[in-house]
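Participant: please find the sequence and the predicted model below.
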Amino acid sequence: MIQPAANSYKQNQVDTSSPEELTLMLYGGAITFLKKSKQAISDKNMNKAHQFITRVQDIIDELIITLDRKYPIAAQLLALYEYLKRRLIEANISKDVAILDEVEGFLMEFRDTWKQAITLARSQRG
């Protein structure tokens, strides 16, 4: 009963969010799955760790797809996203938490910077 309500809330949140907010949600989701993958490795549950790392890879793919290539920074972000994907593959093969920590650090920086950009853009509009 609670799960369908939570899923409905999440879907509504996605449906009513701006593209900028959706990107922020992607970063947040990736960070959440990285934390879960590290916990799964700690718990010696390698199948779960694999599933969570794969979810992060899927999110990185979505970030790549949604890059607006008309801006010069997109090429730099693309290179960074591709680097993170390679690191996630390495982490998934070796179940190396240090690599996951590295990827998490990048994603936290991206999230925090994106959050600041949204705030700045809103303050300039309003």
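Facilitator: Looks like it came in fine. Numbers count the residues shown, from 1 in each chain.
Participant: all contacts plus neighbour counts: C-alpha atoms, from now on.
Facilitator: Will do.
Participant: list the buried residues of the one helix or strand Ile59 maps to.
Facilitator: When elements are assigned from DSSP states H and E, Ile59 belongs to helix 46-65. Neighbour-count burial for helix 46-65, counted by 16 or more other Cα atoms under 10 Å, picks out 46, 48-57, 59-60, 63-64.
Participant: now, which of those residues sits nearest Phe33?
Facilitator: Closest approach between those and Phe33, by Cα to Cα: Phe52, at 5.3 Å.
Participant: the structure to be compared is supplied as follows:
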Amino acid sequence: MQYANAYQESKRYAIESLSKGEVVIKLFEEAEKQVKMGIILIEKESFAKAYNCIAKAQKIITSLNLSLDMQYPISIELNQMYSFIFEKLGEANSSRDIQLLRSLLALIVDLKDSFKEAEKISSPSKSRGL
């Protein structure tokens, strides 16, 4: 039991030490993982598990959307993008549309990569290991 508590504590500390940009990247990585798992599970006809994975991805997208600071023009665009992804994930989930899920996965990966690049630019000393 002590090991489980130590693991949870170290995991909590690792998350708390991340920058806001790094947290956003981690959320995109988790959404990507959930959509990939959803695709695999649909292909294996494990529909209930696939549904849950895609629903988790929707929750992550909602969290990202709720974290936006709407005083910036980019936030308005991201809000529209996140709303679109959320809606289409729901559509793909109910229809078990693997092709739509793959398209959404590509969009999620593109957004993740964009945020990774922005994080590198915003903290150049960190990316060089300084």
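Facilitator: Received it, and whenever you're ready, just let me know what you need. Everything numeric in this text was worked out from a predicted model, so none of it was measured.
Participant: next SSE after the helix holding Ile59 of the first structure?
Facilitator: In the C-terminal direction, the helix or strand that comes right after helix 46-65 of the first structure (DSSP H and E) is helix 73-94.
Participant: count the neighbours of the nearest residue to Leu84 of the first structure once chain neighbours are set aside for me.
Facilitator: The shortest distance from Leu84 of the first structure to any residue other than its chain neighbours is 6.1 Å, reached at Val103 (Cα to Cα, 6 or more residues apart in numbering). In terms of burial, Val103 of the first structure registers 22 neighbours under the definition other Cα atoms under 10 Å.
Participant: which of the helices or strands spans Val103 of the first structure?
Facilitator: For Val103 of the first structure, the secondary-structure element it belongs to, assigned by DSSP H and E, is helix 97-125.
Participant: in terms of secondary structure, what does that helix contact?
Facilitator: In terms of contacts (3 or more Cα pairs under 8 Å, 6 or more residues apart in numbering; DSSP states H and E), helix 97-125 of the first structure is packed against helix 19-42, helix 73-94.
Participant: what range in the second structure matches the longest one?
Facilitator: Mapped onto the second structure with TM-score structural alignment as the criterion, helix 19-42 of the first structure occupies residues 20-43.
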